[in-house]
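Colleague: Generate a structure from the sequence data that follows.
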Amino acid sequence: MIGAGPRGTSVLERLLANWAAAGPAGTLHIDVIDPYPAGPGHVWQPGQSRLYLMNTQSFYPTVIPEDPALAAPLAGHTFDQWRDLQQRHPDPSLTDEERAEVSGLGQADFPSRALYGRYLRSTLEELLTRIPAGVTVDFHPATATSVRHAAAAGADPAAADPVAAQDSAVRFDVVLDDGTVLTVDSVVLALGHLDARLNAEQRELLTAAEELGLLYLPPAAPADVDWSVVPAGEPVLVRGMGLNFFDVMGQLTEGRGGRFLAAEDNAELTYVPSGREPLIIAASRRGTPYRAKATLTGYYPGSVQLRYCTEDAIAKFAESGIRPSFDFDLWPLLHRDAIWAYYSTLARSQPGAVLTDPAEFLRALDESLRPHAHSTGKWENTMESVVAIHVRAAHRLDLLGLAAPLAGRSFGSRSELDAAVVDYLLDDARRSALGENDAVKMAIGALHHGRAVLKTAVADSGITDESWVAGLRGWFESFVEGLASGPPALRAAQLAALARAGVVRFVGPDPKFGVDRRARTFIAASPWVGFGTDESVDGGSGGVLGGAGGAGASSRTGSGAGGAGLGTASGGAGLGAAVAGDSAAGSVAASAMIEALAPANRVAANASPLLEQLLAEGLVRPRLMMSVEGTPVQTSGLDVVPHPYRPLGANGSVTEGIYVLGLQLSAAQWGTAIAAEARPASGPVYRSGQRTLRDADEIARDILGR
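Modeller: Below you'll find the predicted structure:
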């Protein structure tokens, strides 16, 4: 077992459960390899800051399956069951911090990642007290550096085909970085989140930082970063406003002694700085963070039920022998569901937004959404005509626009932009608080439901390669993550408070990034943000903006290709200053830059000695898919065959005896980063919810049957 985080723990649990259920004679030995403590693994270390929150509520995650068709677990609970147990009968080994958090943690609250790590460790410890007869387990706090067929050990890997002539007696030598060599019958790759090599732009920024004495923090797991190196009172450019951004935000504000105070008359917050914060200059493609989660009693809104993008509807494609396209077959179904969720909620919660009788409107809308055989391609036009007749213009849904709230807008100054982002954040937090009574959040709720259905629909080549590349991963993934994978609503309210306190400012949509070597700063600019008269700065020279999109801010500055000639600020960058961090032509400057991104999840780019060896010697290969133009595209994951998932080698044959689980399956499954879902107390139970645990069970049963 290489990797001892949640997925490795799940395979271990399934091996023990299936061994006990079969009651075989003989022995089973399991070696578990991970440089981080088993159970929590790398991401969920119990000692990390409690400001790092999970993105799911207490009732959601589990490493223990609840499927009666699987071998019964020997021990363990869902996280919520464990939380309840600790509140009633606290484990004596819990620290004071863990006791304090768990005592006040509700079923619908967002736990810290540290507490989830404590759950994982407790689950593993309980499992190890129930090891069946004949089973032994050894843990190796080390890194696996290579896996080779034992018969080829010591031979030149290039001299023979290591994937050929495999049989049921195949064995592997697993080499660890402490010099240990383990000879085993099976290998499970449950590698989880890995470091990755920097892309070309990131390498250039790092090189420039080293040459100019700047601070550049590349993509990393937030708990691995020493945030104390970020200077107080100075501007820091933060790229990315997804989930990692809120981790950065928390460490540089609350983590430095700042406090949020709740207003007595509304849900808005006020931030009281400690004086040790930097000035955070936030940048992302949208110009805004992910939308916050709605306040719900369950993972999915109970008032939203899918009518079109259902598991039964998806199954009909397979029954008809059709391999669906995402854009033309699947998205129209989910699009209908999002529209119905929005307008049915609007008619219920804001009947004044409907110009006619709400019931009459919903009947007409229902009819327009039916996928009539003779007018399937025209349903959007029919639906829009119905909406135009029945709904006030200000309340009509622009679904794709929800993910780009600043699209189509330009701003005369950074202050104008900041005010617009604060308005967006406060509106989003207000909508989250309304929960199932907000039409926008329920449209997003339908997308959230639909994502669970789509995970099953698209798995194992369920859609065409072309639509996986151009549709699912090409546009939909980014779109739905920005809407349905956001932080707790508290984070939106906190960010608004920080912006109003002058601790956070924003760059604007479609930013370009670069380095001003003469001024020795990082710079960033948005083509949609001008430079108002309230933000005067001294000019400079030598600035070059680059990155995706080409010509930087030249459309605003009149400079040549790449934005050459952008100046830098000569004056103060203190907290709350109106021109803090501003550079000429509307750009911003900072001597520190943070990539608020996780390392790239691409097997060809992962900085893993083990993956590099397996790829180089042909035991595994990345998955290639064909684009619509017929061009092969290298995907992010390994090429595997189900079930269980085993990798294909360079020559196209299956590498028997090696199994893959988790993030490296991102070319066979979609949404591999999301944990297994505990069975909900009410509402639909989607097959994708415990898919990872069933995958672990398939691996365990195949290993025991070899």
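
Colleague: only C-alpha atoms for contact and neighbour calcs from this point on.
Modeller: Noted.

Colleague: The most centrally placed residue in the chain: what's its closest spatial neighbour, skipping adjacent residues?
Modeller: The central residue of the chain, meaning the one whose C-alpha is nearest the mean C-alpha position (CA atoms, centre = their mean), is Ala673 at 6.4 Å. Counting by CA to CA, 6 or more residues apart in numbering, Ala673 lies nearest to Leu663, which is 6.0 Å off, once chain neighbours are set aside.

Colleague: these two touch, right, the one you found and His193?
Modeller: Yes - in terms of CA atoms under 8 Å, Leu663 counts as a neighbour of His193; the distance is 7.1 Å.

Colleague: okay, these two: which has more neighbours?
Modeller: Taking neighbours as other CA atoms under 10 Å, Leu663 and His193 compare with Leu663 leading, 25 against 22.

Colleague: Contacts only, for that one.
Modeller: Leu663 makes contacts with Leu191, Gly192, His193, Asn601, Gly637, Thr672, Ala673, as judged by CA atoms under 8 Å, 6 or more residues apart in numbering.

Colleague: I'd like to know how far the fourth one sits from Arg691.
Modeller: When CA to CA, to the nearest Å is applied, the distance between Asn601 and Arg691 equals 20 Å.

Colleague: Buried members of the contacts of Leu663 into ChimeraX, please.
Modeller: Filtering the contacts of Leu663 down to the buried ones (16 or more other CA atoms under 10 Å) takes a single ChimeraX command:
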select :191,192,193,601,637,672
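
Colleague: Of the contacts of Leu663, just say which sits nearest to Glu277.
Modeller: Looking at the contacts of Leu663 and their distance to Glu277, the nearest is His193, at 29.4 Å (CA to CA).

Colleague: want to put them side by side, so please do this one too:
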Amino acid sequence: MDEQHIVFIGGGPRTAMILERISANREHFPGSPLRLHIVDPYPAGAGRIWRENQSPLLKLNSRASDVSMFTDESVQCLGPAVNGPPLDEWARLIREGALNDAPQQLASDPLLRAEVAALGPEDFPTRRLQSCYLRWFFDRVRASFAAPDQVEVHLDTAVDLISGPSAHQVHLASGQIIEADQVVLVQGHLDARIQSDARAAEFAAKAAKHQHLGYFPPGYTNDIDFQSLPAGADVLVSGMGLAFTDLFVLLFEGRGGRFEPASDGALRYIPSGAEPRLLAGSRRGVPYHSKISSIPRSDTSSTRFFTEEQLARLHERHGELDFFEHVWPLIAKEAAYFYYRELFSAPAARTGSFEDFADAYESVHWYSPERASLVARFFEPADRLEFEELDFPLPFPRPFGSKLARTHINRLVTSHIIQDLRLRDSPDHPQFQALFLGLLRCYTDLRFIHDKLSEQGRSQLASWWHGFFSFIDSGPPAHRLRELLALHDAGLIEFLGPETSFGFDEQAQQFTAQTLAGTVNAQWFIEARLPATRVASSADPLLAALHRRGLITEEPGGSGKLHINSLRQVIGPDGAVHRWLFAVGASVSGIQGGAFSRPKSNSAPFADSDALAREVLSAPARMSPWELAGSVGDAHRILG
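Modeller: Take a look at the predicted model:
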């Protein structure tokens, strides 16, 4: 081919960011004209998750000032920085008439116009406005390519990928075939075949067999049609994370209810009469922690204990690393250091000086009596940080004893939420924002250690760590938790508590929840959680085809994620590296941050996108003789 054809499977924010980096780096990689193909059935730039066609009630769990698609001067990467406005600045420029390429859809959408008119830096924007911002960014990036380079969008679905003698062929659902020199898999979050989840498959079969039952399997809440859920129905709900937040927004305010300020400063819910009644439980029994409104006084720009050098020394000493034994104690020590340093910056008096504390803290292991004694010497019990207490915040003894009353469980959960709001939605407790930033910085730096972890360590990273980090750092805005309390006060949400397990009562022919207060049955059941991300069970037609033919495989360790190397090239089950096939996003191995992040924070996704863009631009437009021989062999096997 006279042109270099690069095909992106998926057109969401990460693809837009990579395209921006290709454009920014283009002058340093002259060569054949680029033909960049974007394949996605949803609008390019926004993709499925951030598409405009969703409820205006749904919001980001990030503030407008914390969302940017632009690689600014803080990003440590080889390519040139291209500054641009984060979401709040973008809205301000539109209000002031200073954006000469303002999105056309604002003219025809009064809700979006009203939101732009009122949006401030600390506000949580709607996902529809974020969609508008993302599509504007994509259009700007697309316009930045100069002829003969061009970007072509295919509103279609990739269903297969065949390696040919001279190029690769991407097959689309419409029957179109795109010739490609390189292919980049950027599908983002994946759906799973229901048969791959034993519980979901069993419950779906029960609901299909009995007309009086209703079951909603794991999925993306905004994509699920809840119209069949009747008003007044008791509904068991498994999960209290972000999917649960979306769920109660759509089932209550989305069905015509509204919130009003109460005399005590809380909220009061005014029902429409169309609401169901939710009975929600989970492993922890509480919702994710609220977003934090305080501002740290101390420096949060660098790490002291969880550093690339320290991780390299650990690997040199131990070889393959176990996450819990080797890595987590360093993360805990680092994040706690952020937290305690901030407490010393607060006006309240502390015992001793920060310098004395820091000198002693330097040498103690996180899980040691010396660390506990040191903290006890400097801080009152209420200020001491134990991550196990954060992970299981309700004060239930373990092992559990006799059954508790449902009213007692609900009282404990509501007290926890009220205390969480008191500490996090206040300017008076910046130590929690420091903790948030410490964990976030460690999360970003975990990319340095992923290839040094044992298989067990990777599994621990993909399971426990991701869940714990999300619980602490990826919670909803504070007003969502106030709404949750109002719904509880209205009798429309009951909390089932921690260690809730779900099943099916064959005798009663109902779904069941085993709680610390006994058994609760209901005819309706909602799994408020995302499907497990596993390549082998993905419902994505392209990944299913590639896995079936043995072109791709899951990484060792049981995470279920697509196996790639440090250059983001896909590794096959035989260990062969496909130098023309790249992958990035939530479904691939390693630490993958979101597609957008805080401006001026050297956010990892920006640097990763820059590195991938440069790798794709420098990749040969033709296969090497070894790759050519391999692709011919693949073609022969496919043809039989």
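
Colleague: ok so, going back, export the contacts of Leu663 of structure 1 to CSV and tack on secondary structure and distance to Leu12 of structure 1?
Modeller: Output for the contacts of Leu663 of structure 1, formatted as CSV (DSSP: H, G, I helix; E, B strand; the rest coil; distance: CA to CA, whole Å):
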residue, secondary structure, distance to Leu12 of structure 1
Leu191, coil, 14
Gly192, coil, 15
His193, coil, 19
Asn601, coil, 24
Gly637, strand, 23
Thr672, coil, 19
Ala673, coil, 19
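
Colleague: nearest to Gly618 of structure 1, of the contacts of Leu663 of structure 1?
Modeller: Each of the contacts of Leu663 of structure 1 was checked against Gly618 of structure 1 using CA to CA; the closest is Gly637, at 15.0 Å.

Colleague: Now do the same for that closest one: its match in structure 2.
Modeller: Using TM-score structural alignment, the equivalent of Gly637 of structure 1 in structure 2 is Lys561.

Colleague: quick one: contacts for that match?
Modeller: Lys561 of structure 2 touches Thr533, Arg534, Val535, Glu554, Glu555, Ser587, Val588, Ser589, counting by CA under 8 Å, 6+ apart.

Colleague: before we move on, the earlier item: ok, the residue nearest to Ala673 of structure 1 to Gly474 of structure 1 distance?
Modeller: The span separating Leu663 of structure 1 from Gly474 of structure 1 equals 18 Å under the rule CA to CA.

Colleague: What of Arg414 of structure 1?
Modeller: Computed as CA to CA, the Arg414 of structure 1 to Gly474 of structure 1 distance reads 31 Å.

Colleague: And those two? Which one has more around it.
Modeller: Arg414 (25 against 13).

Colleague: Can you tell me the closest non-neighbouring residue to the alignment partner in structure 2 of that one?
Modeller: In structure 2, the residue matched to Arg414 of structure 1 (TM-score structural alignment) is Arg406. Taking CA to CA, 6+ apart as the measure, Arg406 of structure 2 lies nearest to Ala517, with 5.5 Å between them; neighbours along the chain are not counted.

Colleague: same check, this time on Ala405 of structure 2
Modeller: Ala517 (5.3 Å).

Colleague: That neighbour contacts Leu404, doesn't it?
Modeller: Yes - with contacts defined as CA under 8 Å, Ala517 of structure 2 counts as touching Leu404 at a distance of 4.6 Å.

Colleague: of those two, who's got more company?
Modeller: For the pair Ala517 of structure 2 and Leu404, the greater number of neighbours falls to Ala517 (17 against 14), based on other CA under 10 Å.

Colleague: ok, so what distance separates the more buried one from Glu325 of structure 2?
Modeller: According to CA to CA, Ala517 of structure 2 and Glu325 of structure 2 sit 35 Å apart.

Colleague: give the contact list for Met1 of structure 1.
Modeller: Met1 of structure 1 is in contact with Gly8, Ile30, Asp31, Val32, Ile33, Val187, Val188, Leu189, Ala190, counting by CA under 8 Å, 6+ apart.

Colleague: And for Ala613 of structure 2?
Modeller: Taking CA under 8 Å, 6+ apart as the contact definition, Ala613 of structure 2 lies against Ile18, Leu19, Arg21, Ile22, Asn25.

Colleague: Now do the helices in the stretch 201-350 of structure 2.
Modeller: In the stretch 201-350 of structure 2, the segments counted as helices under DSSP state H, counting those that start in this stretch are 242-251, 308-318, 328-345.

Colleague: closest one to Ile270 of structure 2 among these?
Modeller: Across the helices of the stretch 201-350 of structure 2, closest to Ile270 of structure 2 is helix 242-251 (CA to CA), at 13.3 Å.

Colleague: start and end residues in structure 1 for the closest one, please.
Modeller: Across structure 1, the stretch matching helix 242-251 of structure 2 (TM-score structural alignment) is residues 243-252.

Colleague: Superpose on structure 2 and give me the mean offset of that stretch.
Modeller: Overlaying structure 2 shows stretch 243-252 of structure 1 at a mean distance of 0.5 Å from the equivalent residues (mean CA distance after the TM-score superposition for structure 1).

Colleague: Show me what counts as buried in stretch 306-322 of structure 1.
Modeller: Buried residues in stretch 306-322 of structure 1, counted by 16+ other CA under 10 Å: Leu306, Tyr308, Cys309, Thr310, Glu311, Ile314, Phe317.

Colleague: Between which two of those residues is the distance greatest?
Modeller: Most distant of the buried residues of stretch 306-322 of structure 1, by CA to CA, are Leu306 and Phe317, 17.3 Å apart.

Colleague: burial of the residue mapped onto Ala209 of structure 1 from structure 2, as a residue count?
Modeller: In structure 2, the residue paired with Ala209 of structure 1 is Ala207, using TM-score structural alignment. If you count neighbours by other CA under 10 Å, Ala207 of structure 2 ends up with 20.
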